[in-house]
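K.L.:
Fold the following for me, if possible:
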Amino acid sequence: MAPQDKNTPPPLPEPLRVAVADSHTHLDMQDSSVEEALAKAASVGVTTVVQVGCDLAGSRWAAETAAAHDSVHATVALHPNEAPRIVLGDPDGWSRQGAREPGGDSALDEALAEIDRLAALPQVRGVGETGLDYFRTGPEGMAAQEASFRAHIEIAKRHDKALVIHDREAHDDVLRILREEGAPDRVVFHCYSGDAEMAKICAAAGYFMSFAGNVTFKNAQHLRDALAVAPPELVLVETDAPFLTPAPYRGRANAPYLIPVTLRAMAEVASVTEDAMATAVAANTARAFGY
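P.N.:
So this is what the prediction gives:
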């Protein structure tokens, strides 16, 4: 792909015949307005999106946006890299607001209390993305991540909301903490990153696995192997836009309207028709987020 192409939005894919949802997106990080993004997505059969919060400001925005748009549902949380940032003042955390002074555990408690308040709102359908990220946060931040993750699990259970998990290079500990705390009724592994063996563990526990555009990447055979063994009733599709744009558009900005590209690739991996995959993920997403 020529470098200049990276600034050109990918073309609209052929519309899906069966409408689906983007189970995980970040409209607040995309260049278009919410209205433009939703209209473009709807034009290709992506009629619902789940807007995901990653910090306090983003979670408030997600809740407000979902309240204003019937086709948007919200989740609220402190991203795993945001928790140590709050406690330690870590400049390498999730937020792009620049370095901040350490706040300590009391600041984390205050932030979690606000997430708890937002989670009670009817338009908020999930608590997340929360979990563990050992790629970006080092050992000094792991205690804050774990404390935050455990608190989010409790919030999700108390409000009967889906738990949306960010799991980056932390599979064993994420699964362990879910066992120790007792998982909510509905758990979604966003941007599923495990292998086929982990998919079997998730399936046995009834956890949803949401696949993103990276399932199309050449170096992601482990994701395709996982999808091939994942039960059809536990599979979701997402963009994680503006990240993880599916091939052949990798390197350009992602957006909900590109869901059909990923879904068609998933159908091929799972050896089912496009309509069958779309029907399954549409029903699964509604069940996962309770709408």
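K.L.:
drop to CA atoms for contacts and neighbour counts, all remaining ones
P.N.:
Fine.
K.L.:
mind listing the helices for the stretch 101-250 of the chain?
P.N.:
Secondary structure of the stretch 101-250 of the chain, counting by DSSP state H, counting those that start in this stretch: helices at 104-119, 142-159, 171-181, 196-205, 221-229.
K.L.:
what residues does the longest one touch?
P.N.:
Residues lying outside helix 142-159 but in contact with it, judged by C-alpha atoms under 8 Å, 6 or more residues apart in numbering, are 77-78, 80-81, 83-84, 87, 108, 112, 116, 119-120, 126-128, 130-132, 134, 162-163, 177-178, 181, 183-185.
K.L.:
cool, and stretch 90-98?
P.N.:
54-55, 79-82, 84-85, 99-100, 102, 136-137.
K.L.:
can you redo these as JSON lines with neighbour count and secondary structure?
P.N.:
Listed next are these as JSON lines, based on neighbours: other C-alpha atoms under 10 Å; DSSP: H, G, I helix; E, B strand; the rest coil:
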{"residue": "C54", "neighbour count": "23", "secondary structure": "coil"}
{"residue": "D55", "neighbour count": "25", "secondary structure": "coil"}
{"residue": "H79", "neighbour count": "28", "secondary structure": "coil"}
{"residue": "P80", "neighbour count": "33", "secondary structure": "coil"}
{"residue": "N81", "neighbour count": "29", "secondary structure": "coil"}
{"residue": "E82", "neighbour count": "28", "secondary structure": "helix"}
{"residue": "P84", "neighbour count": "32", "secondary structure": "helix"}
{"residue": "R85", "neighbour count": "27", "secondary structure": "helix"}
{"residue": "A99", "neighbour count": "14", "secondary structure": "coil"}
{"residue": "R100", "neighbour count": "13", "secondary structure": "coil"}
{"residue": "P102", "neighbour count": "14", "secondary structure": "coil"}
{"residue": "R136", "neighbour count": "14", "secondary structure": "coil"}
{"residue": "T137", "neighbour count": "21", "secondary structure": "coil"}
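K.L.:
before we move on, back to that, ranking the helices of the stretch 101-250 of the chain by burial, who's on top?
P.N.:
Counting by mean count of other C-alpha atoms under 10 Å, helix 142-159 has the highest mean neighbour count of those, with a mean of 21.
K.L.:
Please provide the structure for the following sequence as well, for comparison with the first:
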Amino acid sequence: MAAKDDRTTPPPPPAPLAVAVADSHTHLDMQSGTPAEALAKAAAVGVTTVVQVGCDLPGSRWAAELAAEFEQVHAAVALHPNEAPRLVLGDPDGWSGQRRTPGGSAALEEALAEIDRLAALEQVRAVGETGLDYFRTGPEGVDIQKESFRRHIEIAKRHGKALVIHDRDAHQDVIEVLLAEGAPERTVFHCYSGDAEMAKVCAEHGWYLSFAGPVTFKANQPLRDALAVTPLDRVLVETDAPFLTPHPYRGRPNAPYLIPVTVRSMAQTLGLAEEELSSAIAANTARAFGLRATEL
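P.N.:
Here you go, the predicted structure:
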């Protein structure tokens, strides 16, 4: 048995879900092992579909290639909100870990053109994760983030794809941009982090809210309050793996097979049977990402 302080040891598999669901947001390229191993481990506990999300050009291309190879994988492609300022301004901490030199607006235009090309592919079901992130990007990057966000919204609408939102410390501005540009018919707030009042605003516009491991953390009652006021037909679940591992495994590696832990915590918050919530999540995921029942 692994020592309790071994934060590198993967948590044990949970009991399988009786009704299969999808992990609506994961990063298999950042997880240990092969994608085939991760998908098999997830399927064994009732997580039969995943949305593989790109954060930059290499990651978005990889997501599209993986979705073409595995029928249980659907791709989302985008420049993460922090990626756009890196392309324009340069930054030593890009997603690849390699130093970036300033590329100016031409670099952003070229990257957006590639995202546009990828978004046209059949296996790409969403444009994202895009949005705004004021936690890691300073004031000099805000306008660049907003322009990138607006361009992603346009790409999603033109290709008829879902829009996957990354919103960190930018709730009001994200909503303002969505309303100003006109949100796509299918808009998903990945790893929802707002409060109950914001959840009500999202519900008014028919946006989907995807809940991840933080909804299980003891200190996050406001997040559970937000879940409680979200219409059941707008609730999704995700891992954002390898990040945001649910309680009681917080700090250890996350992966799609841990979705049942979060689903059961959400069911308890909502006072629903696990099977009822899982059925709703499965139907919502199909609707949000334009999937047929056979693709779940």
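K.L.:
Export the contacts of stretch 90-98 of structure 1 to CSV and append columns for distance to E169 of structure 1.
P.N.:
Output for the contacts of stretch 90-98 of structure 1, formatted as CSV (distance: C-alpha to C-alpha, whole Å):
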residue, distance to E169 of structure 1
C54, 19
D55, 21
H79, 15
P80, 12
N81, 13
E82, 17
P84, 17
R85, 19
A99, 24
R100, 26
P102, 25
R136, 10
T137, 11
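K.L.:
Look at E101 of structure 1 and say how many residues are nearby.
P.N.:
Neighbourhood size, E101 of structure 1 [other C-alpha atoms under 10 Å]: 12.
K.L.:
and the spatially closest residue to it that is not a sequence neighbour, how many neighbours does it have?
P.N.:
Spatial nearest neighbour of E101 of structure 1, excluding adjacent residues (C-alpha to C-alpha, 6 or more residues apart in numbering): G89 at 4.8 Å. Using other C-alpha under 10 Å, G89 of structure 1 has 18 other residues around it.
K.L.:
can you pull the contacts of the aligned partner of R85 of structure 1 in structure 2?
P.N.:
Superposed on structure 2 with TM-score structural alignment, R85 of structure 1 falls opposite R86. Contacts for R86 of structure 2 were tallied using C-alpha under 8 Å, 6+ apart; they are G94, R100, P102.
K.L.:
Now check A196 of structure 2 against structure 1: what is it aligned to?
P.N.:
Using TM-score structural alignment, the equivalent of A196 of structure 2 in structure 1 is A196.
K.L.:
Was I right to think that match contacts V229?
P.N.:
Yes - using C-alpha atoms under 8 Å, A196 of structure 1 is in contact with V229, at 6.5 Å.
K.L.:
and Y207 of structure 1, how far is that from T273 of structure 1?
P.N.:
Distance of Y207 of structure 1 to T273 of structure 1, computed by C-alpha to C-alpha, to the nearest Å: 23 Å.
K.L.:
which one of the two has more residues nearby?
P.N.:
Using other C-alpha under 10 Å, the more surrounded residue of Y207 of structure 1 and T273 is Y207, with 22 against 13.
K.L.:
Would you mark the buried spots in stretch 242-260 of structure 1?
P.N.:
Using 16 or more other C-alpha atoms under 10 Å as the burial criterion, the residues of stretch 242-260 of structure 1 that qualify are 242-247, 249-260.
K.L.:
Tell me which residues touch P222 of structure 2, please.
P.N.:
D195, A196.
K.L.:
counterpart of it in structure 1?
P.N.:
Per TM-score structural alignment, the equivalent position to P222 of structure 2 in structure 1 is H222.
K.L.:
What strand or helix carries L263 of structure 1?
P.N.:
Element membership for L263 of structure 1 (DSSP states H and E) is helix 259-270.
K.L.:
What's the average distance for that helix when superposed on structure 2?
P.N.:
With mean C-alpha distance after the TM-score superposition for structure 1, helix 259-270 of structure 1 departs from structure 2 by a mean of 0.3 Å once superposed.
K.L.:
Show me what counts as buried in the next helix or strand after that helix.
P.N.:
Following helix 259-270 of structure 1 in sequence order, the next helix or strand is helix 274-289 (DSSP H and E). Across helix 274-289 of structure 1, burial judged by 16+ other C-alpha under 10 Å covers E274, D275, M277, A278, A280, V281, A282, A283, N284, T285, A288, F289.
K.L.:
Distance to E36 of structure 1 for those - can I get that in TSV?
P.N.:
TSV is the format used below for the buried residues of helix 274-289 of structure 1 (distance: C-alpha to C-alpha, whole Å):
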residue	distance to E36 of structure 1
E274	26
D275	26
M277	26
A278	23
A280	27
V281	24
A282	22
A283	25
N284	26
T285	23
A288	26
F289	24
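K.L.:
wait, which of these is closest to W61 of structure 1?
P.N.:
When the buried residues of helix 274-289 of structure 1 are ranked by distance to W61 of structure 1 (C-alpha to C-alpha), F289 comes first, at 18.4 Å.
K.L.:
Contact partners for R100 of structure 1?
P.N.:
Contacts of R100 of structure 1 by C-alpha under 8 Å, 6+ apart are R85, I86, G89, D90, P91.
K.L.:
pretty sure the second one contacts S106?
P.N.:
Meaning I86 of structure 1. No - the pair I86 of structure 1 / S106 is not scored as a contact, 9.5 Å apart, by C-alpha under 8 Å.
K.L.:
Measure how far stretch 210-220 of structure 2 is from the centre of its chain, please.
P.N.:
A distance of 14 Å separates the centroid of the chain from that of stretch 210-220 of structure 2, by C-alpha atoms, centre = their mean, to the nearest Å.
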